[in-house]
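Undergrad: give the three-dimensional model of this entry:
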Amino acid sequence: MSVSVESFLMDPHHDGTLQSRIRQMVAQGILSGRMRRGERMPSSRKLAAHLGVSRITVTLAYADLVADDYLRAEGRSGYFVSEGAPEPGDHPPARASGGDAVDWGRMLGHRPESVPMSLGKPRNWRDFRYPFVYGQADPTLFDHANWRGCMLQALGQKDFALMTDDNFDHDDPALVEYIARHTLPRRGILAAPDEILVTLGAQNALWLTAQLLLNQRRTAAIEDPGYPGLREILRQTRCRVVPVPVGAQGLEPARVPAGTDILFCTPSHHCPTGATLPLEARHALLHEAAARNTLIVEDDYEFEITHGRAPLPALKSLDREGRVIHVGSFSKSLFPGLRLGFLVGPAPFIREARALRATVLRHPPGLLQRAASHFLSLGYYDAMLRRLTRSFSQRRAVLLEAAQAEGLTIGGAVDVGGSSLWMRTPQGVSAETLARDLHEDSVLIEPGARFFDRPEEGDRYYRIAYSSITEERIPEGIARIARRLRSGNWT
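TA: As a prediction, the model looks like this:
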């Protein structure tokens, strides 16, 4: 790889001769890591023309750098960054003058929660032999060939305008039609196109909803434990956030406090315990919401991953007053990197959500929307979903059998589907410590503290998912967790 000549800029305020300034510019580029060992440098002729200096000045600067082993010369091939050049970490790069003049602690109007969203899912999770990590795609279950074909079809001349045009606030009509005619009716929901908005996943849908409905004078109720990403979204609105305890069957309608303006919930598959809100409780929740004039935001999380039973109707399908806003996503069932979801609500709300989305990101990428619409409409999505459901059901059965054999304690729902189990450690055992120690055994689990309003209340809980680990590795992974728990070294 060659270093681009355009990456060289001469600082007019720097003291010294032209030769010394060029030498320092190259040395700093190597020390900062912008120029790496073995990369070809611009020729002296090109660099001289770019900087507006004589060629001999650049040649002399290069010669100094060769003498100091920053560069090496290879006959007529030119100059290259030397294999003996310092590594970027060996010497701290020079900092720009006045770089610390701004007090960012005072200038930032808001600082997002410092707890990383990827806790329990390090970037190198695939290097672990027993990755019980949630929300990642299994390449053995993904339909690579047909997705590739749909991407190629979306790249064709016929779809060129949909891929390349700035559609400002509009979505792919074929994708919206599929959501309206196929996805939503399966949840018992009937919606017109002006009641649907495509989003960058469920996270983006929740953000748009919170920004439109909440402010400092309003109160939002959330599940506890619950989705930690939502908690940070609500902090950004400066609203009052009230946690509502979750029972064995999910959110308890009677425990939603009076004065709640917006309730956020996951009735189809509670995050993270896996509980499913019973049908009678859904009706009770809608009754309470009507009596208190509360809006409900329903995150229809993992409804499609069921094991041997049909999913219950969505809360939105039971709503007769237009007070439920429905959030759906293809990211969990298709693949998380897709980042495609949707909002469903009354037309006035969707109109404002569309306008807000346009001010931030216009619309999700047209290429992805069109490729997804092809994948969905051609039936590939349904076929893959059936394959996922069968595989997850088998993996869940193996995991439950292994957990029972090893004496592990399940802290959440057992028989409702999904792609994970909510677990509890023995008394006195920190799940955070357990997760850290298991790294030595090539095992990944997700500590549960971050799901709680008060993290200390969740230190005995952890989540183990089976979407990213093969069936044959599950028993040994569970055995390694059990061995760590039996080791008794928790001081």
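Undergrad: please make it C-alpha for all contacts and neighbour counts, starting now.
TA: Fine.
Undergrad: got the buried residues for the helix or strand harbouring residue 146?
TA: Per DSSP states H and E: residue 146 is located in helix 144-154. Within helix 144-154, the residues that count as buried by 16 or more other CA atoms under 10 Å are 147, 150-151, 153-154.
Undergrad: next SSE downstream of that helix?
TA: Next along the chain from helix 144-154, counting by DSSP H and E, comes helix 160-164.
Undergrad: which other helices and strands contact that next one?
TA: helix 366-377 (3 or more CA pairs under 8 Å, 6 or more residues apart in numbering; DSSP states H and E).
Undergrad: what is the longest helix along the chain packed up against?
TA: Counting by DSSP state H, the longest helix found in the chain is helix 380-406. Helices and strands touching helix 380-406, as assessed by 3+ CA pairs under 8 Å, 6+ apart, comprise helix 474-487.
Undergrad: between the helix it packs on and helix 380-406, how big is the angle?
TA: 40 degrees (axes from the mean of the first three to the mean of the last three CA atoms, to 10 degrees).
Undergrad: if you count neighbours, what's buried in helix 474-487?
TA: Within helix 474-487, the residues that qualify as buried are 474-475, 477-482, 484-485, counting by 16+ other CA under 10 Å.
Undergrad: so can I have a markdown table of the residues you listed showing distance to residue 233?
TA: Formatted as a markdown table, those follow (distance: CA to CA, whole Å):
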| residue | distance to residue 233 |
| --- | --- |
| 474 | 35 |
| 475 | 37 |
| 477 | 34 |
| 478 | 34 |
| 479 | 37 |
| 480 | 36 |
| 481 | 33 |
| 482 | 36 |
| 484 | 36 |
| 485 | 35 |
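Undergrad: report how many residues lie close to the nearest residue to residue 45 once chain neighbours are set aside.
TA: Closest residue in space to residue 45, ignoring its immediate chain neighbours: residue 55 at 5.7 Å, by CA to CA, 6 or more residues apart in numbering. Neighbourhood size, residue 55 [other CA atoms under 10 Å]: 16.
Undergrad: before we move on, what about the one 3 residues further on?
TA: Using other CA under 10 Å, the number of residues around residue 58 comes to 24.
Undergrad: tell me the contacts of it?
TA: Residue 58 makes contact with 19, 22, 44, 47-48 under the criterion CA atoms under 8 Å, 6 or more residues apart in numbering.
Undergrad: may I ask which of these has the most neighbours?
TA: Neighbour max across the contacts of residue 58 (other CA under 10 Å) = residue 22, 24 neighbours.
Undergrad: distance check, the nearest residue to it once chain neighbours are set aside against residue 16.
TA: Nearest in space to residue 22, with sequence neighbours left out and distances taken as CA to CA, 6+ apart, is residue 61 at 6.3 Å. As for residue 61, its distance to residue 16 is 13 Å (criterion: CA to CA, to the nearest Å).
Undergrad: which of those two has more residues huddled nearby?
TA: More crowded of residue 61 and residue 16, by other CA under 10 Å: residue 61, with 19 against 9.
Undergrad: three-state assignment of that one?
TA: helix (DSSP: H, G, I helix; E, B strand; the rest coil).
Undergrad: for it, give its distance to residue 136.
TA: Residue 61 is 50 Å from residue 136, by CA to CA.
Undergrad: and this one, so I can compare the two:
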Amino acid sequence: MTHLNMIPMTWSRLYQETIDLGLNLQGRVCRMIFTAISTGFLKIGEPVPSSRFFAEHLGIARNTVIIAFQQLVTENILESRHRSGHFVHFDCHILYQTQQLNALNPNKQYDWSKRLSKKLSQQNNLIKPLDWENYPFPFIYGQHDPENFPAAAWRECSLKALATKNASLWAQDLTQQGDDMHLIQAIRQHILPTRGIFADENEILLTVGSQHALYMIADLLCHPDAVVGIENPCYPDAYNIFSMRTSNIRALDIDQDGIHPEQIQGCNYVYLTPSRHCPTGISMSAQRRTELLELAEKYDSIIIEDEYDAQISVQKNMLPSLKSLDHCGRVIYVGSLSKPLAPGLRLGYIVANTELIKELRFLRRLMLRHPNLFTQRVFAFFIEMGYYHSMLRRQHEAHLARTSFLIKTLNEHFPEWIVNSANGGSSCWVNTRNINTQSLAQQVKEHGVFIETGQAFFINSTIDHLCYLRMGVGSIEQSKIEEGIQRIAQCVAKFKSTKLST
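TA: Predicted coordinates:
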């Protein structure tokens, strides 16, 4: 809708808000337009309604509006174009004007802090820069790699989904089922068997990514007295999600074979990333998987298995998932479809007992009905036509080559650092031993390098955890890795004596 035809009620409200500011009519018109720009009703370069429009709908003289317009033009808020009217000026300094507005209305904003039941912004979150693509050397994990996106194949599948017979399906609002059974079948036949899982249609639920899956599981199953065991270090958002439901979070220590299964005693739920531990990349040994399932039965624990990176990491010698070994229905399996392709597509799934899936489906209906049906249908074609597995093979080979080269380069420049990586995943977990990685991250940023510090992955993190890094390879070309590490080495050399206490 163009702002020339913006509903009169909106302008009337904005004008009415100026009534107690002690301004004359001309000033009130100026303030009304300031507010419209600062709140986004009017954007840079957009047309402003005519003086005749304002005069008619605000009940003031047209000359008053014209004088206000002239004042706004003088202040570079508006510009006048011959025979076209007035437009928001491209050099409009609206930030300054907004500050003026706030200064004149110090008590205008309501204090919401007293209403918040939780301040989620204060959780230990992973913060990634919005402009990470502008870094020449982005050692970032979990972001889209535009160079490897199969655009032609995705376009073909999108066009196929737009065909009339398919459009009639995804254009509906599927309030009850909510899942494209075409995609469910593709997951059953082409995705889950690679992890040794064979599930019925009613044992699979689609989600808006694996994080959405975890949120629903926690919301449906966890009560305030529940004890939830989580690996330490862990996926921070999983910890944040479960800690919203219960304060009884138990940190489960890991070694080179994963968690020690006996630690789950007393846990109602256990959240794990056994195939490729987040963030270290460690894979839980076969012996511990067997023992874990036995103890889960003994202690009446439910296991939530998150294979967030499994599709990227699949190798012939990769251990089967816990879900494939589960004969008692105690494992809830969470997977991601979109992470290896394009995380922004936000599509994942849960595999669990039919009764649980039924209740999760009704919970999902209350939240967002269902994931985007058009995306579901495109993904179904993308898998069914063989493009998905072809992409996974290419991506696995690329990540394996990049990771191997990254480890080699790190060992050459930093022989004292400990570098962990496994299963050809898309990141390395690095222990720098004595480097304050938060300080290092700020230093290398100035040289075009992005690195992700590791402290946020620890439950009850301390100063001892400042020395860790997670270095992703999914979004950096192999040819740039060496120069990126060289730039890090140059920064390290400048403050090599920096200890964790700084």
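Undergrad: counterpart of residue 346 of structure 2 over in structure 1?
TA: In structure 1, the residue paired with residue 346 of structure 2 is residue 339, using TM-score structural alignment.
Undergrad: that match against residue 198, yeah?
TA: No. With contact defined as CA atoms under 8 Å, residue 339 of structure 1 and residue 198 do not form a contacting pair (10.2 Å).
Undergrad: more neighbours: which of those two?
TA: Counted by other CA under 10 Å, residue 339 of structure 1 and residue 198 do not tie: residue 198 has more neighbours, with 26 against 20.
Undergrad: before we move on, back to that, farthest-apart pair in the buried residues of helix 474-487 of structure 1, please.
TA: 474 and 485 (16.8 Å; CA to CA).
Undergrad: residues contacting residue 196 of structure 1?
TA: Residue 196 of structure 1 is in contact with 176, 180, 342-345, 350, counting by CA under 8 Å, 6+ apart.
Undergrad: the stretch 201-350 of structure 1: helices as residue ranges?
TA: 201-213, 228-237, 279-292, 315-318, 347-360 (DSSP state H, counting those that start in this stretch).
Undergrad: out of the ones you listed, which comes closest to residue 11 of structure 1?
TA: helix 347-360 (34.9 Å).
Undergrad: and the closest one, how far from structure 2 on average?
TA: If you overlay the two and look at helix 347-360 of structure 1, the average distance to its match in structure 2 is 0.7 Å (mean CA distance after the TM-score superposition for structure 1).
Undergrad: counterpart of residue 189 of structure 2 over in structure 1?
TA: Aligned partner of residue 189 of structure 2 by TM-score structural alignment: residue 181.
Undergrad: check for me that its match belongs to a strand.
TA: No. Residue 181 of structure 1 is assigned helix when assessed by three-state DSSP, not a strand.
Undergrad: what is the neighbour count of it?
TA: Using other CA under 10 Å, residue 181 of structure 1 has 16 neighbouring residues.
Undergrad: give the contact list for the match of residue 346 of structure 2.
TA: Contacts of residue 339 of structure 1 by CA under 8 Å, 6+ apart are 199-201, 330-331.
Undergrad: for residue 98 of structure 1, state which of the residues you listed is nearest.
TA: Nearest member of the contacts of residue 339 of structure 1 to residue 98 of structure 1, counting by CA to CA, is residue 200, at 38.1 Å.
Undergrad: wouldn't the closest one be in contact with residue 337 here?
TA: No. Applying CA under 8 Å, one finds residue 200 of structure 1 not in contact with residue 337, separated by 10.1 Å.
Undergrad: would you reformat the contacts of residue 58 of structure 1 as a markdown table and include distance to residue 316 of structure 1?
TA: Shown next, in a markdown table, are those (distance: CA to CA, whole Å):
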| residue | distance to residue 316 of structure 1 |
| --- | --- |
| 19 | 70 |
| 22 | 65 |
| 44 | 68 |
| 47 | 64 |
| 48 | 67 |
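Undergrad: still touching in structure 2? Go through the contacts of residue 196 of structure 1.
TA: Using both residues aligned by TM-score structural alignment, their matches' CA atoms under 8 Å, structure 2 keeps these contacts from those: 176, 342-345, 350.
Undergrad: go through these and flag which are in strands.
TA: Among those, the ones falling in strands (DSSP state E) are 342-344.
Undergrad: in JSON lines, list those along with neighbour count.
TA: As requested, those are arranged in JSON lines below (neighbours: other CA atoms under 10 Å):
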{"residue": "342", "neighbour count": "21"}
{"residue": "343", "neighbour count": "28"}
{"residue": "344", "neighbour count": "29"}
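Undergrad: now distance to residue 312 of structure 1 too, for the residues you listed, in a markdown table please.
TA: Converted to a markdown table, these look like this (distance: CA to CA, whole Å):
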| residue | distance to residue 312 of structure 1 |
| --- | --- |
| 342 | 20 |
| 343 | 19 |
| 344 | 18 |
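Undergrad: name the residues that touch the one helix or strand residue 55 of structure 2 maps to?
TA: Assigned by DSSP H and E, residue 55 of structure 2 belongs to helix 51-58. For helix 51-58 of structure 2, the external contacting residues (CA under 8 Å, 6+ apart) are 8, 11-12, 15, 60-62, 65-66.
Undergrad: just stretch 293-309 of structure 1 next, same as before
TA: Stretch 293-309 of structure 1 has contacts (CA under 8 Å, 6+ apart) with 202, 260-271, 289, 311, 314-316, 323-329, 332-333, 388-390, 393, 415-419.
Undergrad: how about stretch 116-127 of structure 2?
TA: The set of residues external to stretch 116-127 of structure 2 that reach it, using CA under 8 Å, 6+ apart, is 236-237, 240, 456.
Undergrad: repeat that with 6 Å
TA: residue 456 (CA atoms under 6 Å, 6 or more residues apart in numbering).
Undergrad: okay, buried residues for that stretch please.
TA: In stretch 116-127 of structure 2, counting by 16+ other CA under 10 Å, buried: residue 124.
Undergrad: before we move on, the earlier item: and the contacts of residue 339 of structure 1 as TSV, adding distance to residue 249 of structure 1 and neighbour count?
TA: Output for those, formatted as TSV (distance: CA to CA, whole Å; neighbours: other CA atoms under 10 Å):
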residue	distance to residue 249 of structure 1	neighbour count
199	29	26
200	30	20
201	26	23
330	25	19
331	25	19
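Undergrad: could you tell me which of the contacts of stretch 293-309 of structure 1 count as buried?
TA: Neighbour counting with 16+ other CA under 10 Å marks 202, 260-271, 289, 311, 314-316, 323-329, 332-333, 388-390, 393, 416-419 as buried within the contacts of stretch 293-309 of structure 1.
Undergrad: sort out for me which of the residues you listed are in strands.
TA: 262-265, 324-329.
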